[in-house]
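Visitor: Okay, sequence plus prediction incoming.
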Amino acid sequence: MIEIREHESETKIFDGHYQLLRPLSTEGGTADVWLAIDTNTIDSSIDSEEGTSSSDSGMLVAIKIYRPKNALDIDGEQRFRDEFKIVYECRHENLLQPTGFSIFNGIPYLVLPYCKNGSSEQLIGKQLSPDNIWKFILDVSSGLNRLHTNETPIIHQDIKPANILIDNNGDYAITDFGISSKRKGGHEFYRDEENSGTMAYMAPERFQENAVPMSQSDIWAFGATLYEILSGKVPFGEEGGKSQIDNSSPILPIPNIPSDIQHLISDCLAIEPGNRPSAKTIKEAAITKQYPVRAHRKYFWLLGIGIIAAIIIAIVFLFKKSEPNKFSIEKLYQIALIDISSDDSTIVKRGVTLMDSLSNIRYIPAIYQMAYTYGWYIEDESLKRKKLLGIDIFEDEKDGLYLPKIDRYSNEALALLSKILELNDSTYAEINAQAAYRLACYYVNPNQIIRSNMIKGKMYLIQSKKWAVLSNDSVLLQKINQSLETFK
């Protein structure tokens, strides 16, 4: 085995042509990063008698050297090579990729570009302009989107300020993702258990037993990173998502930060993975400097501008004689509810479009109606809406499940129900109770959307009971108590 410190001098060269100058980072779980000179790039024509060291002409690089305890066996060396190839081909301006790798005396190392401007850690707690914040959001989300949409998706697993460098052009670039986890076909993953992340930036689901790497966990870590940079502290303390689960307390707003950015951070830190925006959505928000981006859902694009215009004309016609304070969200909701309950598919789609708009401004009854429309519920009204919207259903009468064949509809329902509980508005206690109960059903009843999780199911049943008591919903209380009996 080699002793890295022995190579920290001009007389000792690491692996034949790297002169190690000083450590850049020694806090990683498995490796140290060193500033080095590639001696192969030194200009040998420089006359040392002129007082200039020939080493001054050499190219500076960063060398990530895995510690001796992480030496690889034969199988490990091949895995290291295979994973390096995957990452090397994933090129993007906001990813700081390794330019080479090798294994020296059983110790693997990566060669990376040296960023003299350091990491985004230096931004923590500083006053940044909205434009600078959006620049950071755009660069990092662009890099994450490239990783997550790679042909073999790459899950970083350790997004944090120290791993977002400021390159020599002043752009932000994600680093230290080279040997994290790569999702292959199906549900197989390569994982580096030793380098599983930093707790303060680890999403709630990563603390579950047999947690599977997912892109949404990177989004949570990005939200925690952005929160720390803007506020000076991590949102849930050093235990990250574990503390979020244990305490169920909302994060405090950051003073003097635009509401769109506050909203984005809040959604990134949603306790349910399905309730977080994708890297692509965040990128689109950063380009337009607004969140959420004001756009209609792709699966309703055929409705066109004409239908939206018809809605506006109808609203103006119906309420032109009303007083300003009567032109309310509640009335718009009633119009959408009538339309969405129609037997005509065109009218239902029009109602869904209006209901979706109300949902996007966080009107809780509208959020619930959208979840009710997309979810797996057996009620005739919900099934009728799906049929009229052209959503194919997988019917399992034995278990009483009627799941949309396309997972994104069920995932959308999960995200909407979770959002209702996160808003925690006691004005809508009855809706909160129903939302928590339906979430519990997802986790308790076997289904194709999410894995069974009895602990989570019980948690949502307890939440549902609290709201059902507050709303005096005796029918739901009976269902909840019967379900809770199965946990005894």
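Guide: Nice, thanks for sending it over. Since this is a predicted model, take the numbers as computed values, not measurements.

Visitor: When you work out contacts or count neighbours from here on, use the C-alpha atoms and nothing else.
Guide: OK.

Visitor: From one end of stretch 91-106 to the other, what's the distance?
Guide: Looking at stretch 91-106, the gap from its leading to its trailing residue is 28 Å under the measure CA to CA, to the nearest Å.

Visitor: looking just at contacts, which helices and strands does the helix or strand hosting residue 246 meet?
Guide: Assigned by DSSP states H and E, residue 246 belongs to helix 240-247. Packing contacts for helix 240-247, counted by 3 or more CA pairs under 8 Å, 6 or more residues apart in numbering; DSSP states H and E, involve no helix or strand.

Visitor: can you pull the buried residues of that helix?
Guide: Neighbour counts over helix 240-247 (16 or more other CA atoms under 10 Å) mark 240-244 as buried.

Visitor: go on, stretch 178-191?
Guide: For stretch 178-191, a neighbour-count test (16+ other CA under 10 Å) marks 178-183, 189, 191 as buried.

Visitor: picking up where we left off before, show me what secondary structure element comes after the helix holding residue 246.
Guide: Past helix 240-247, heading to the C-terminal end, the next element that is a helix or strand (DSSP H and E) is helix 259-268.

Visitor: so what does that following helix touch, helix or strand wise?
Guide: Helix 259-268 makes packing contacts with helix 215-231 when contacts are defined by 3+ CA pairs under 8 Å, 6+ apart.

Visitor: ok, and what's touching stretch 194-203?
Guide: Around stretch 194-203, the neighbours that count as contacts under CA atoms under 8 Å, 6 or more residues apart in numbering are 29-30, 157-160, 180, 217-218, 220-222, 224-225, 234, 236-242, 271.

Visitor: Show the buried residues in the residues you listed.
Guide: Using 16+ other CA under 10 Å as the burial test, those include 30, 157-160, 180, 217-218, 220-222, 224-225, 234, 236, 239-242, 271 as buried.

Visitor: count of residues packed around residue 272?
Guide: Residue 272 has 21 neighbours, counted by other CA atoms under 10 Å.

Visitor: A further structure is provided below for comparison with the first:
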Amino acid sequence: MTSYAIISPDMLQIGDQFDRYQIQAHLAKGGMSDIYRAFDLVNKREVALKVPDPGMIGDPAQYERFQRELEVMKTLSHPAILHGLGSGKYNRMPYLVTEFVHGQSLRELIETRAPLPIDQAIDITLKIADGMAHCHDNGVIHRDLKPENIFITANGQPVIMDFGLALTKSAHRVTYSNLSATMGTPDYMAPEQVEGKRGDARTDVYALGTILYEMLAGKTPFTGDNNLAVMATHLNGTAPRLDRVQSNVTPQVAAIVARSLQRNPDARYQDMRAFVDALNHPETADLAILDQAPATKANQFWHSQAVQAIGISVLVMVVIVAVALVLQAIR
């Protein structure tokens, strides 16, 4: 077994010991950290160990995101929420420890089996929504719901992970992370996120509606040639009717999904429980919402203008973050 004076995730191999955890397998590598399956030598149990990239320690935004994740998980207790077990530092390197979930990511399930059967997709959505309602009750907005951040256990229970971009009721100021939150994967971002706003429970409703659409259609509702084009479509496009993309989807279910994907947050379900209620009672769906025309070439001009506006906004945010980091370094 090996221990290191300065830990780098790239150096951890099967059998290595990191603090009291013995590495069993490398599970995933993200933009800011590596995740391992490990064995807790003290408590004699299998866990997931999240170790940041060493370069992250000098990045205030990424470090804050890493630290926030465990603080959020400490406030939550729900079958659909990943359970945090603890945190620590080993040779100056912080780390997080969570339960180890056996199963596959929702991304893997979609890629191998989508379009999913309607009953299965709705069951997964209802369980995720119930977990997210628990988050919202505790003042936590996820803001990064996507199939990669949801695991499905062997018994079909979804488990929501990665609360690094979460907004909490105690977060009153705009941080570097808030700025960088608009620069992630755009497919599941609500229009207000594209505009750089903080978001609320309805932001998570939009993301979950996008996930449900993808599970049923096998593709996301908003597409484009690049990230900026996708973001622009969120701002001025309308998702194609789901019942016309997949003929086995009823107009009622299509209408429920369409409402969750409304550009104006006030026009969406106002919380996860309303979304759940609609899915449990599809006969009450307002089919008039399906009359909205999807984006066509007629609005390509406005689409191009939105792309330009988003590009400028992203550039401005990058400049702001860069200036802030320089000022911090000077201090």
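Guide: Looks like it came in fine. All figures in this text were calculated on a predicted structure; none of them were measured in a lab.

Visitor: ok so, going back, now the helix holding residue 246 of the first structure: how far from the chain's centre is it?
Guide: 16 Å (CA atoms, centre = their mean, to the nearest Å).

Visitor: angle of that helix against helix 215-231?
Guide: Counting by axes from the mean of the first three to the mean of the last three CA atoms, to 10 degrees, helix 240-247 of the first structure lies at 90 degrees to helix 215-231.

Visitor: Next, find the distance separating the residue nearest to residue 74 of the second structure when sequence neighbours are not counted from residue 49 of the second structure.
Guide: Nearest in space to residue 74 of the second structure, with sequence neighbours left out and distances taken as CA to CA, 6 or more residues apart in numbering, is residue 84 at 6.4 Å. According to CA to CA, residue 84 of the second structure stands 10 Å off from residue 49 of the second structure.

Visitor: Now do the contacts for the counterpart of residue 227 of the first structure in the second structure.
Guide: By TM-score structural alignment, residue 227 of the first structure lines up with residue 213 in the second structure. In this structure, residue 213 of the second structure makes contact with 219-221, 242, 257, judged by CA under 8 Å, 6+ apart.

Visitor: one step back: so what corresponds to the residue nearest to residue 74 of the second structure in the first structure?
Guide: Taking TM-score structural alignment for the superposition, residue 84 of the second structure sits opposite residue 98 in the first structure.

Visitor: What count of nearby residues applies to that match?
Guide: Neighbouring residues of residue 98 of the first structure were enumerated by other CA under 10 Å; the total is 21.

Visitor: same question, residue 12 of the first structure
Guide: 15.

Visitor: was I right about it contacting residue 5?
Guide: No - between residue 12 of the first structure and residue 5 no contact is recorded; they are 9.8 Å apart, counting by CA atoms under 8 Å.

Visitor: Closest to residue 483 of the first structure out of the buried residues of stretch 178-191 of the first structure?
Guide: Sorting these by how near they are to residue 483 of the first structure, with CA to CA, puts residue 189 at the top with 35.1 Å.

Visitor: Against the second structure, what's the mean shift for the helix or strand in which residue 138 of the first structure is found, could you check?
Guide: Taking DSSP H and E as the criterion, residue 138 of the first structure maps to helix 130-148. Its match in the second structure and helix 130-148 of the first structure itself, once the structures are fitted together, sit a mean 1.3 Å apart by mean CA distance after the TM-score superposition for the first structure.

Visitor: May I see the buried residues of that helix?
Guide: With burial defined by 16+ other CA under 10 Å, the residues of helix 130-148 of the first structure counted as buried are 133-148.

Visitor: what do you get for stretch 268-280 of the second structure?
Guide: Judged by neighbour count (16+ other CA under 10 Å), stretch 268-280 of the second structure contains these buried residues: 268-273, 275-276, 278-279.

Visitor: what separates it from the chain centre, distance-wise?
Guide: Using CA atoms, centre = their mean, the distance from the centre of stretch 268-280 of the second structure to the centre of the chain it belongs to is 19 Å.

Visitor: now for the longest helix along the second structure, which elements pack on it?
Guide: Selection of the longest helix in the second structure by residue count, based on DSSP state H, yields helix 300-330. In terms of contacts (3+ CA pairs under 8 Å, 6+ apart), helix 300-330 of the second structure is packed against helix 176-180, helix 227-236.

Visitor: if we go to 10 Å?
Guide: With contacts defined as 3 or more CA pairs under 10 Å, 6 or more residues apart in numbering; DSSP states H and E, the secondary structure elements packing on helix 300-330 of the second structure are helix 60-74, helix 176-180, helix 191-194, helix 227-236.

Visitor: Tell me which of those helices lies nearest to residue 320 of the second structure.
Guide: It is, among those and with distance given as CA to CA, helix 176-180, at 8.8 Å.

Visitor: and the residue lying closest to residue 179 of the second structure once chain neighbours are set aside, how far is that from residue 181 of the second structure?
Guide: On the basis of CA to CA, 6+ apart, the spatially nearest residue to residue 179 of the second structure that is not a chain neighbour turns out to be residue 317, at 6.5 Å. In this view, residue 317 of the second structure and residue 181 of the second structure are 11 Å apart by CA to CA.
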